[in-house]
Structures are given as structure tokens and as C-alpha cells.
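Could you work out the structure for the sequence below:
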Amino acid sequence: MFAVVCLVLMAGYPVAFSLAGTALAFALGGMAFGVFDAGFLGATPNRLYGLMTNETLIAVPLFIFMGCMLQQSKIAENLLESMAELFKGLRGGLGVSVALVGMLLAASTGIVGATVVTMGLISLPTMLKRGYSPSLATGTICATGTLGQIIPPSIALVLLGDVMSSAYQQAQRMQGIFSPDTVSVGDLFVGALIPGLILVLLYIIYVVAVAFIKPSAAPAHGSLEGDEQRREVRLWHDLTPPLILIVAVLGSILAGIATPTEAAGVGALGATILAGLRRQLGIRVLRDVCQQTTRVTCMVFLILIGAAIFSLVFRGYGGDDLIHGLFEGMPGGVVGAMIVVMVVIFLLGFILDFIEITFVVVPIVAPVLLKMGLDPVWLGIMIALNLQTSFLTPPFGFSLFYLRGVAPPEIRTSQIYRGVIPFIIIQLFMLVLLSFWPELATGLPDYLYG
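Okay, the predicted model is just below:
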């Protein structure tokens, strides 16, 4: 089934229809030969109804709306110019500014495509004009754009939280435990904060190191304005709106005041108010934002439906029992099983999007790993970090496509590919750090929620 899905995707068919079509073809073929129980297909309506009425997933269109509205309000453009002024005179200062602004955009929007395109349009011409190496400039922009995958509020964490919650309950049932405990999206949000900030720090260290080892690749730049006081006022003026929005969204979750879904509503309203205060809100803008939100939301949920049908048929053929048996008998026990899963997810990231991996692969492997005793929050953050690399790995890394679409013609695709390799290595190094120190992901949730 996996092989056929990959072949159909390579042929250029849409992901959602590839998943559902392959599953239905295997189910019908199995019923014709009497090797597949039609009762599994009979569970499809209930499964899909459960997806459509899942309150957690309401956060998806709300966070998408928030990100699209912030993109229209031009917050990123003003913020980058002000942040660049703050690091003037420092080798690699503009690259550091891009990393920090990417972090703030990730914490404000949670949408990778919007961040990469915005940063590519705004910062790439400036970095090239000031003498930055094309590979370093494009790699920094692509990598910082993917921070929206791991820094909350991340749509990937919302989707992964819902899948991990189901996997956790399934793992408990495997052990004969019937408990209402679940893994919430809020747990993953809190657990991702420290790893996400460490990843930003590693990006900055790399950019500064390159600037000092090879000054011509990331030269220092001078000030764009002469008035120091005016620059400080402008910085705070541009920095305050996204910080207020971040505090409103993440602060309400961390304080236990709001669920992630309710916080998404706060973020959507806050982004609309910010756009209005900046006089960027009008009928045309509102229409465009609603159309973008509807388009992306429909794509996500259609893939979710296709993945649900695929997983049902996979279970109908006993695939989950097969995976369970393989993991149980694997050399190295839970460590060996975890390494295999991480390697498989990383390799699948070369050809599949994070949504397909989240809805197809994670529901199959996560229950078995959780049953073997892994912490659900730590496992969720490890998978999220691994999925983040799928945006950078050629040939189908979406960040590479996003930047290629807005990069100047003189930037070669090979330069973009070379630029992201060091950042892929940094992300893999972060996975190693987290595997040796799980407390980086579990410490803050344990401290806040016990």
C-alpha cells in the first residue's frame, strides 16, 4: 500500500485522492478475493464524522486565518527593517535579524509557507545587496521559515496533538488500561517551547560562526538611519504588536485560561485588530484572507479524510499487528524501534509532506512506541522536529519551492539546496540533543502541569 501510494504521488496525483483511492482499491481487491473484511470500510462514516466534529481541529482554520491576516498587515516587513538596525555593525547581523524575525513570525503565524515567502520577498534582496553568500542567505531564510513547524502556535503541533492523543488512548487499551487521560495540544505547545528556542539559538550560532570564519559570506552592515532615538522608538513600535499577540495566544494556554482552540480564536481576532490598527484591513483584504484560509483548511481536512480511510484499510489487513510484532522483536528494544521510526520518518520526508506523514505513519507507529513506555510529549516533539526537516530535504522540500518561487532569477536552485544542508544537520543535531536530554521537552510541561 505504501509503495503504491508513493508511485501514485510521483505520477502527480493529489495527495488526498492518492491516499483514499489506493486504500479503496486495495479494499475492493481484498473483498473480491475474500481476504479483507468489509466491516472496516463500514467504520468509515463514524471515523469521518468524528474528525469533522473534533473540537481540537477547529484551531486549524483559526490559526491559518491568523497567519494570513498577519501576512496582509505587513508586520514582518517593518519588523525585519527594525531588527536589522538593532544588529547593525555585527558580522552576520542581518542573518541574525532574519532568524529572530522568523522566530517571531513562527510564534505569531505558525504557517511555514507564509513565513518563507514573506521573508524571501523582504530579506533576500537586502541580504544579496549587502554581500551575503547566496547559499547562506537562502539557507537561513528557508530554515527560519520552518520554525513555524515547532514553535507554537504550530498547525503541525495541533494536528500531531490530535493524532498523539488517539495513539496514547490506543496504547493504554493495548495494556488493558481504560483511562480518560489524553495528550493535549497544549502539552505539545509547552513541550516545544524550549527545543524551539534552542533551535533558533543554534541557527544564530551557525550564522555568526560563518560570518567570523568567512567574513565575505556575511559582512557587517551600516545603519540605514541616522537618529538613534528614532530607531529605538521604531523598533518598539514594530516589535510590540507581534509580542502582544504571542503573549495573548501562548500566555492564555500556558496559564490554563484557554484551550489551544480558544487561544486560536483569540489570535484570529487579535490579528484582525492589528491589521485594522495598521489601516491594512478592508473588504478586499478580508475576502483574500478568508479565501486563503478556506483553501488551506480544505486541503488539510481532505488529506485527513484520505489518511483516515488509508489507516482503516491498513488495519483491516492487519498492518498494525505486523508493525507491533516487528517492533517487539527488534534488536535494541524500544531504543532500536525509536531509531528505526525516526529514520523512516526522515526518509519519507524526502517525498511526502508533514500532513501525510502525521496522519498515515504516526497513527501506525505511535501506539506501539507508547506501549513500550515512551513519554507521549517527548515522542510528539521528536516527531515534530523530524517532520520539520521534510520542509528542507530535496527534492520535495516545500520551503525550497516557496523560496524558489520568489527568489531572483540569478539565484540557482543548486545554491538553495546547498544552503539548507547545514541547517538540516543542525535540526538532526537537535534531535540527538533531545534524545539524550528528554527533559528539554518534558521539563516545562511537568513543571507547569505536574
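
CA atoms for contacts and neighbours, from now on please.
Noted.

So which residues of the stretch 351-450 of the chain form helices?
354-356, 362-371, 376-388, 398-406, 413-436, 439-449 (DSSP state H, counting those that start in this stretch).

how near is the residue nearest the centre of the chain to residue 160?
Nearest residue to the geometric centre of the chain (CA atoms, centre = their mean): residue 149, 2.0 Å. Using CA to CA, to the nearest Å, we find residue 149 at a distance of 11 Å from residue 160.

what residues do these two have in common as contacts?
residue 384 (CA atoms under 8 Å, 6 or more residues apart in numbering).

Who are the contact partners of residue 286?
residue 69.

Would you do the same for the sequence below? I want to compare the two.
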Amino acid sequence: MSIEVLTLLFFGSLLFFVFLGLPLAFVLGGVSVIFLYFTWGVGSFYMVASQIWSTMGSFTLVAIPLFVFMAMILERTGVAKDLYRAMHLWFGGLRGGLAIGTLFICAIFAAMVGISGAAVVAMGTIALPAMMERGYDRSMCLGVINTGGGWGILIPPSIMMILYALISGVSVGKMFAAGILPGILLMVLTAIYILVRSSLQPHLAPALPPEDRGTMREKLLALRSVALPILIVIMVLGSIMGGITTPTEAAAMGVLGALIAAAVYRKLEFGLLKEASIRTFKLTGMIMWILFAAHAFSAAYQSMGAQPMIEGWMASIPGGPWGVIIAMMLITFVLGMVLDPVGIMLITLPVFLPIVESLGFDPIWFGILFVINMEIGYMTPPFGFNLFYLKGIVPPGITMKDIYKSVIPFVLVEIVGLILLMIFPEIVTYLPNLFF
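Down below sits the predicted model:
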């Protein structure tokens, strides 16, 4: 059987079973093991076991359950509610101010928790009703929360970046440093869009009346709510950038910060720790199974000899090396509409990374572009995770169609940011080169 037919059967089987709704880890691992058996026989299983064994010895993996545990604790502390009160007072006097304040809170949450979805649930519960009560347009509110909620996988610490580093072999610390400026860029671009549109269409995001803006004393007192989140960010990112801890050790610092926050808010009790621990075990177990499946997939893909064929296909794309990168971004964008971001990462990266490196591009830079595409995937119809998180907490009058429509302009803003990072790669590489 020719390599072309074998490759089509392999990837076709993967997509077929994924679209049937079967668990990704078992589809990826099961199909890969079957193809390995018929390609190389029983002996090929030892190769998969050897790769898994070597990965399980990686100290970096310890960061995943720690960051997940930190996120599970912070979700229930009340930090988000106090942060929103502060942003409400400081930004409410601007047209679109509550929306911009919500973006800032999402960015702070992203810098604390490392996963997408936490900010969507928190802001959907707190900020959405508050903005709509004050005359904000429904689409504006939904789009802001969807966009900001996705930054959890871009602004470090990020579990998606840890997985990328494990698959690609790049430094986790460099990935974390590379994500900071792109995260700020996307936040600024989105805030500019809100300001411009609010100025042109004031009815979409009106400024709060003077009586709702608070006194200067209230504003200054509200700033206390920012202290704990900043402390946690400094404990995690500051310790990495300062060379005090590794990313894994910084995850432990983050857990300590989350426990301090829970204690300050008087939520540190056995029930909280028990629930957070159980959810952490479940999510970490899922991630580990996906990693096992990824090794089986990588072994099957390499054993079929598909790499030279894929490289040949990519070489035929017009536009040279940049044409190849653009094609990869388009493929990732389309897959993001229908597949789980972790699944996309495990299916595409073994194919893309050798080509990216052979073309002379920086894998750190490509990794940030890839993660931004995954973030866009979280917010794009029909199967973006953030869309469904939000649908689960919005008032009954808001339909899935409303949520789908709200993300369109914000996706375009994110794409502009992605293009800027492609044109000016120094935005990504500056901090990794500075700190490492």
C-alpha cells in the first residue's frame, strides 16, 4: 500500500472517530496502535512504551496538576467579584469602560490560573448581568467575555504552553516569557476596538452616570482587591523571570498564593480543598491519557514514513517558507472551529514542527502563533469551548445564535494581532532573549 493511501486512511480514521464523539485520547491512541501493529508488528509497541516512560520522567509534568489545582482554588475564592468592583469604579466613567475593565480582569485571571474557561465562567456570572443592567449591548458583553476568557492559554502561566514545550522540546520558561507581550498586544487591540466602536455608537456601551462612579476614597479602597492577584502573578512569573525557580517550582508558588488568597477570603476549608483536589485529579488524568496517545500517534506517524511526503506537499505551496506558515495557520484556524485545541496540538504539531524548523523559523515564535490560534479556536463557532461555557451561565433569553454572532468582530481583532506578530516576530522573541 502506498504511503499516500496509508496516510489518508490514518488521518481519515482519526477524524472519522473524533467526529463520532468518541474520547480524543482513546481515538488518537487506539487508531495509532492499530496502524503500528499492521505496519511494524508487535515489536512497535515497545517503542511507544519507551517514549511514554521517558516522558513520565520529565519534571516539567509536575507543573500541570499544580497549575490546575491553583485554578480550581482561585475559581472559588471571590477574587473575581472584588476585582470587578474595582474595575467598575475606575473604568465605569468611560464609554465602554466596563467592557475594558472586564478585559483587564480576564487578563489578570489568565496570569493567575493558566487555563481557559475560568475567566469566562467568573465574568459571565459577575460582569455580564452588571453590564447589561447598565444598558450595554448584548453582543458587546458576550464578545468581551468570550475573548478575554480565552487568554488563559496565552498569558503565562499556561498549561497549553507546557504541553507545547513537552511536544516540541523547547523551554517552558521561554514559552512563558514569549507569551507576555503578545497577550498585552491582544488586550490593547481589543480595548482600542471597544473604545473606537463605543465612540462611534455610544448606545452600545454607555458611560455610567456620575452617581454610580464612586468617590475617590471608594476607588482607592477598591484597589486593595488587586493586591492579591498581583502577589500571585509575582510569585509565579516573577520567580521564573528572576531566575529564582523553574516553571515547575513556580507552579508550587502559585498554589501557595492561591491558598493565601483562599485564607484571606475565609474560604480555606476542607470542602474547598477536597473539591479542588478531585477536579484536579480528573483533569490531570485526562491530560496524561492524551499525552500517552500523543506518543502512540507520533510513533505511528514516523513509522509510516509520512514526514517526507508531508514536506513535499508543503514545498509545493506557493509563497515559499511564508506561504507554508500561512497555510499552517489557516489549517489550524479551520480545525479550531471543530476540534478540541489539545487534540489539534497533538495531531498537527508532529507534522508541523519538523517543517517549521527545517525552514529556519523559531519554534518559540511559531508556538505563540499556534497558541493564539488555539485561543481563537476556543471562541469560534460551532464548537468553541468558551461558547458553551458561556451558554451554560447566561440568562435564558440569550440564544446560541446571539453568542455566535457576538464573537465575529473580536475574532477579526485577534486575527489582526496574529498578523502583527507574524510581521514583527521581535514582539514574541524579545523577552525570551532578554531573560534567557
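
Tell me which of the helices of the stretch 351-450 of the first structure approaches residue 253 of the first structure most closely.
Residue 253 of the first structure sits nearest to helix 439-449 of all the helices of the stretch 351-450 of the first structure, at 11.0 Å, using CA to CA.

Could I get the helices of the stretch 351-450 of the first structure in CSV, plus columns for mean neighbour count and distance to residue 323 of the first structure?
Compiled in CSV, the helices of the stretch 351-450 of the first structure are given as follows (neighbours: other CA atoms under 10 Å; distance: least, CA to CA, whole Å):
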stretch, mean neighbour count, distance to residue 323 of the first structure
helix 354-356, 22, 18
helix 362-371, 22, 7
helix 376-388, 24, 17
helix 398-406, 21, 29
helix 413-436, 17, 22
helix 439-449, 17, 26
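
Could you work out which of those reaches nearest to residue 45 of the first structure?
Across the helices of the stretch 351-450 of the first structure, closest to residue 45 of the first structure is helix 362-371 (CA to CA), at 18.5 Å.

ok, the counterpart of residue 355 of the first structure in the second structure to residue 163 of the second structure distance?
Aligned by TM-score structural alignment, residue 355 of the first structure pairs with residue 342 of the second structure. Taking CA to CA as the measure, residue 342 of the second structure falls 9 Å from residue 163 of the second structure.

Equivalent analysis for residue 68 of the second structure, please.
13 Å.

now residue 133 of the second structure
40 Å.

Between the two, which is the more surrounded one?
For residue 133 of the second structure versus residue 163, the count of surrounding residues by other CA atoms under 10 Å is larger for residue 163: 20 against 10.

Contacts only, for the aligned residue in the first structure for the more buried one.
Aligning on TM-score structural alignment places residue 163 of the second structure opposite residue 159 in the first structure. Residues near residue 159 of the first structure by CA under 8 Å, 6+ apart: 57, 60, 355, 358.

Can you give me the neighbour number for the residue nearest to the match of residue 355 of the first structure when sequence neighbours are not counted?
Spatial nearest neighbour of residue 342 of the second structure, chain neighbours left out: residue 160 (7.6 Å); criterion: CA to CA, 6 or more residues apart in numbering. Neighbours of residue 160 of the second structure under the rule other CA under 10 Å: 24.

who's in contact with residue 160 of the second structure?
Contacts of residue 160 of the second structure by CA under 8 Å, 6+ apart are 115, 153, 154, 342, 371.

how close does the corresponding residue of the first structure for the last one get to residue 398 of the first structure?
Translated: residue 371 of the second structure. For residue 371 of the second structure, the aligned position in the first structure is residue 384, judged by TM-score structural alignment. Going from residue 384 of the first structure to residue 398 of the first structure by CA to CA gives 16 Å.

which residue numbers in the first structure go with the helix ranked longest in the second structure?
Using DSSP state H, we find that the single longest helix of the second structure is helix 270-303. Aligned by TM-score structural alignment, helix 270-303 of the second structure falls on residues 283-316 of the first structure.

and the matching stretch, which residues are buried?
285-286, 289-290, 292-293, 297, 300-314, 316 (16 or more other CA atoms under 10 Å).

Ok, stretch 117-132 of the first structure next?
Buried-residue list, stretch 117-132 of the first structure, by 16+ other CA under 10 Å: 117-124, 127-128, 130-132.

quick one: it to chain centroid distance?
In terms of CA atoms, centre = their mean, to the nearest Å, the centre of stretch 117-132 of the first structure is set 23 Å apart from its chain centre.

Same check on stretch 77-88 of the second structure?
22 Å.

Relative to the first structure, which residues correspond to that stretch?
Using TM-score structural alignment, stretch 77-88 of the second structure pairs with 73-84 in the first structure.

contact partners of the matching stretch?
Taking CA under 8 Å, 6+ apart as the rule, stretch 73-84 of the first structure contacts 93-94, 97-98, 101, 105, 118-119, 122-123, 231, 234-235, 238-239, 242, 274-275, 278, 280-281.

Could you pull out the buried residues of the helix or strand encompassing residue 28 of the first structure?
Taking DSSP states H and E as the criterion, residue 28 of the first structure maps to helix 15-32. By neighbour count with 16+ other CA under 10 Å, helix 15-32 of the first structure contains the buried residues 15-24, 26-28, 30.

Report all helices and strands that that helix contacts.
helix 2-10, helix 283-316 (3 or more CA pairs under 8 Å, 6 or more residues apart in numbering; DSSP states H and E).

Between helix 283-316 and that helix, find me the angle.
Computed by axes from the mean of the first three to the mean of the last three CA atoms, to 10 degrees, the angle separating helix 15-32 of the first structure from helix 283-316 equals 20 degrees.

Show me which residues of the following helix or strand past helix 15-32 of the first structure are buried.
Following helix 15-32 of the first structure in sequence order, the next helix or strand is helix 39-42 (DSSP H and E). Residues of helix 39-42 of the first structure classed as buried: 40, 41 (neighbour count, 16+ other CA under 10 Å).
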